[in-house]
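Visitor: The following comprises the amino acid sequence and a computationally predicted model.
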Amino acid sequence: MEITAVKAIPLSHDLEEGRSFGGTRGMTGSRETTLVRLEADDGTVGWGEAFASPRAVAALVEDVFADAVIGLSPLAAPSLAERVYTGDIGGYDTGRQAFVQCALTGIEVAMWDLRGKQLGVPIHKLLGGRGIESVVPYASTMYVTEWDQDPAEPMEAAAEEGFTAAKIKIGRGLEDDRHRVETAREILGDDAHIMVDYNGNYTPRQAVKSINNLSSYDLTWVEEPVPPENLSGYREIKNRVDVPLAAGEAHFGRFEFKRLIDEQLVDVIQPNLGQCGGFAEAQFLAKLATTENVLVRPHVWNSGVGTAAALQFAASLPDYPNAPEMAPEPFLFEFDRSENPLRHDILETPLDPTGGSLSVPQKSGLGVTVDETALERYRIG
């Protein structure tokens, strides 16, 4: 099997006027991404996602990556990142940049999708997974909204859908932080896992004060309390709080993740399978992390394709340091609950996180089928 065609498909869905939402460092009025479609000489199609500004990353896929990939066997997927870092693809001075990493991810994941379909097995088995059939989804919700939504509303919706865990947006001040966390805890109950996401909107001193002010709510982890580039800030917070820290959605490439791990700045890394370099890179990061006893929990705010990729990766992760079937906590998997038809409309069978459990697709490759007719509703030029 050889790759004969590479196509980048930029997608966008505009939200209704007045319905922008997001976190403390910005809101969005649309949902956007780029899918990568690879076709092999036998007609098999593989899909990946490059989670970045659609037109820009689509141009990068087709202008820089396509010629390098056409003619390759999908078996070459694990070597693609090395070719980018050394400059064989794109030039040596750009390989660590964010958009290049996103384009690389879309191509590489699509190659793995082809590999799985060629062999008739899901990607998590190709990656050596131990056969996990489901994970515990956590609702990514309680966003900052343009219409000033009551924070209880999205949390009540998550509870009605059967979620037993949630991640919420905070970072607008001590009083608001506490109100939001208290609301989430009251609605989901004492046994629920509650994570908070500051989106990097605080200084280290502000973050420490906020985190300590929330100590009575038993947070599972604190995500991005300071900007991603503020590594000294992570170090300062880590030394002054007793809650696990998480980061990774805004870090690109193995070298940035390696610093987070080597310097023990976080307790959880969160590679995104639309940005991190692909499955082989994600596995490499997982090995670095587990060597230092750092958890790996993918960040997921993607389309249905990127979500499926994250599920396949999650099912491949080791239990270390826990013995098999002896993990003291469930594997928590992020599932966005905001409006995004790119997550469900473009799949023939959408992923279903309701009821407190999310099945890992067991069909070959990514385990999902893209509805190419539906893609045309969201495709942009």
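Guide: Structure received.

Visitor: Please count neighbours and contacts with C-alpha atoms only from this point.
Guide: Noted.

Visitor: which residue ranges form the helices in the chain?
Guide: 54-60, 66-69, 80-85, 98-119, 123-126, 152-160, 174-188, 204-213, 231-238, 254-262, 279-291, 304-314, 341-344, 372-378 (DSSP state H).

Visitor: which one of the ones you listed lies closest to residue 26?
Guide: Closest to residue 26 of the helices of the chain, according to Cα to Cα: helix 174-188, at 16.9 Å.

Visitor: Give me the angle between that closest one and helix 204-213.
Guide: Helix 174-188 runs at 40 degrees relative to helix 204-213, counting by axes from the mean of the first three to the mean of the last three Cα atoms, to 10 degrees.

Visitor: centre of the chain versus helix 174-188, how much separation?
Guide: 25 Å (Cα atoms, centre = their mean, to the nearest Å).

Visitor: just checking, what packs against that helix?
Guide: Using 3 or more Cα pairs under 8 Å, 6 or more residues apart in numbering; DSSP states H and E, the elements in contact with helix 174-188 are helix 152-160, strand 165-169, strand 193-197, helix 204-213.

Visitor: next, the one to line up against it:
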Amino acid sequence: MKISSVDVIQCNCLENPAFRPIICRINTDEGIYGYGEAAVAYGTGAPAAFGMIKDFATLIIGKDPMNIEAIWDTLMKTTFWGQGGGTIIFAGISAIDMALWDIKGKVFGVPIYKLLGGKTNSKLRTYASQLQLGWDKNLKIGWGQACEPGSAPERYAETAKIAISQGYDCIKIDFLNYNRQGFAHTHKQLTKPLTYEVMHLAEERLTAVREAVGNEVDIIIENHCGTDAVSAVQFGRLAEKFNIFYYEEPVTPLNPEMTKYVAERVKIPIAQGERIYGRWAYIPFLKDHSVQVIQPDIGNCGGITEAKKICDMAHAYDVSVQTHVCGSPIAKAAALQLETTLPNFLIHEHHVINMAPYITELGVYDYQPVNGYYTVPEVPGIGQELSQKALDNADIVTVK
């Protein structure tokens, strides 16, 4: 079997143009193909990932798709820029690697979790993610948009209750992102010492949500690296009394010492990872014990091959795993395949966008949690394909 061509695909979500999933489909001379995703669908960077996959594709034509490790090593070490790492390099590698695993699962007729060691988790606990945006499948998310449910603490509480009524016993909210008027706080407002107004608003929201959901529901604080080390400690100490499950991205991961600074001063487990790429970049966070939950995104950390290594390495440091999932149905399916194999799996992220029709219609299958739990798809490969509608509306370039 040989790789005969690679289709590089930008999915166009007509109802939300701000969301641009970048997919690759690797085709073989035996008619078996596989799908993978570069997880940079939102924010800026999608066109760069499209170009990165197109460039990488020229290096794998004619290769045996079953030699996944060798292809990964080639992309990393013989492309000059590969060993410099970064979002786009690793997103390109991730998409190709994921597609190769999809092919391998289809060749053997099994879901890829069986090739990764089998199940250690029969059910995957799942949390409702990004409730500051609302919890509605018809929500259209744009980068930097106004807060959908409103800025009042009562609206945060109401949204939390909706998610809990659907069976979730864990939720995640960014309590600092929006001001009282429902617009995003500026960078200057969330870095440097926080003002009384920002702290008071955050405490009001935390209080409202905790009272609404009770003590048996876990709350994750999302921070999107919006704070710096000083303000992250301020907010973290304020949040300690609310029994927070973990504190995500309190600071940028670019300087690992700042994550350590926060971890040493806040009595809440710290999570980092959706913007950390490759096993090497995780080493300082594991060695200094500054992170208790890692959040690798399989679509930008280096793919399934690399994510498994990162998670196994974290296991040696007693660090748990919650993969980051905010992409197309391709990325979600791949995450479920990996998570079911991990002894150190903690919880699965169910982003509000994963319910939106303009996202779910991109896949042949619509996998949704039941009473706050997922089970892994039993379909050969990663368990997902792009729908015909997705392909009909996509921009596609084929590399042969």
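Guide: All right, it came through fine. Quick caveat, the model's predicted, so the values are computed rather than measured.

Visitor: so which of the helices of structure 1 gets nearest residue 273 of structure 1?
Guide: Closest of those to residue 273 of structure 1 is helix 304-314, at 5.6 Å (criterion: Cα to Cα).

Visitor: mean deviation (superposed) between that closest one and structure 2, please.
Guide: Compared with structure 2 after the fit, helix 304-314 of structure 1 shows a mean deviation of 0.6 Å (mean Cα distance after the TM-score superposition for structure 1).

Visitor: quick check: that helix aligns to which part of structure 2?
Guide: Mapping helix 304-314 of structure 1 onto structure 2 (TM-score structural alignment) gives residues 329-339.

Visitor: Contacts for the matching stretch, please.
Guide: 35-37, 39, 98, 111-113, 116, 121, 124, 298-299, 304, 308, 323, 325-326, 345, 348, 354, 359-360, 362-363, 366, 374-377, 382-386 (Cα atoms under 8 Å, 6 or more residues apart in numbering).

Visitor: Please pick the buried ones from these.
Guide: Buried members of these, scored by 16 or more other Cα atoms under 10 Å, are 35-37, 39, 98, 111-113, 116, 121, 124, 298-299, 304, 308, 323, 325-326, 345, 348, 354, 359-360, 362-363, 374-377, 382-386.

Visitor: ok, now which ones touch residue 378 of structure 2?
Guide: 110-111.

Visitor: ok, 7 Å please
Guide: Counting by Cα atoms under 7 Å, 6 or more residues apart in numbering, residue 378 of structure 2 touches residue 111.

Visitor: how about it, what's its partner in structure 1?
Guide: Looks like residue 378 of structure 2 aligns to residue 362 there (TM-score structural alignment).

Visitor: And residue 23 of structure 2, how far from residue 15 of structure 2?
Guide: 19 Å (Cα to Cα, to the nearest Å).

Visitor: Kindly report the same for residue 216 of structure 2.
Guide: 37 Å.

Visitor: More neighbours: which of these two?
Guide: Using other Cα atoms under 10 Å, the more surrounded residue of residue 216 of structure 2 and residue 15 is residue 15, with 12 against 9.

Visitor: Could you check what's spatially nearest to that one, not counting adjacent residues?
Guide: Closest residue to residue 15 of structure 2 apart from its sequence neighbours, by Cα to Cα, 6 or more residues apart in numbering: residue 358 at 6.3 Å.

Visitor: Please tell me I have it right and that neighbour contacts residue 17.
Guide: No. Counting by Cα atoms under 7 Å, residue 358 of structure 2 does not reach residue 17; the two are 10.0 Å apart.

Visitor: Give me the more crowded residue out of these two.
Guide: residue 358 (22 against 13).

Visitor: rewinding a little: just the helices and strands packed on helix 174-188 of structure 1: most buried one?
Guide: Comparing these by mean neighbour count (mean count of other Cα atoms under 10 Å), strand 165-169 ranks first with a mean of 26.

Visitor: okay, now residue 189 of structure 2: neighbour count?
Guide: Residue 189 of structure 2: 17 neighbours (other Cα under 10 Å).

Visitor: now do residue 396 of structure 2
Guide: 16.

Visitor: Distance-wise, check the residue opposite residue 351 of structure 1 in structure 2 once aligned relative to residue 294 of structure 2.
Guide: By TM-score structural alignment, residue 351 of structure 1 lines up with residue 367 in structure 2. According to Cα to Cα, residue 367 of structure 2 and residue 294 of structure 2 sit 24 Å apart.

Visitor: So between the two, which is more surrounded?
Guide: Higher neighbour count among residue 367 of structure 2 and residue 294: residue 294, with 27 against 19, using other Cα under 10 Å.

Visitor: residue in structure 1 matching that one?
Guide: Residue 294 of structure 2 maps onto residue 269 in structure 1, by TM-score structural alignment.

Visitor: What of residue 249 of structure 2?
Guide: So, by TM-score structural alignment, residue 249 of structure 2 is matched to residue 224.

Visitor: which residues sit in contact with the counterpart of residue 279 of structure 2 in structure 1?
Guide: In structure 1, the residue paired with residue 279 of structure 2 is residue 254, using TM-score structural alignment. The contact partners of residue 254 of structure 1, by Cα under 7 Å, 6+ apart, come to residue 285.

Visitor: Also residue 50 of structure 1?
Guide: Taking Cα under 7 Å, 6+ apart, we find residue 50 of structure 1 in contact with 33-35, 102-103, 105-106, 274-275.

Visitor: May I see those organised as a markdown table, with distance to residue 380 of structure 1 added?
Guide: Below are the contacts of residue 50 of structure 1 laid out as a markdown table (distance: Cα to Cα, whole Å):
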| residue | distance to residue 380 of structure 1 |
| --- | --- |
| 33 | 10 |
| 34 | 10 |
| 35 | 12 |
| 102 | 18 |
| 103 | 17 |
| 105 | 21 |
| 106 | 18 |
| 274 | 19 |
| 275 | 21 |
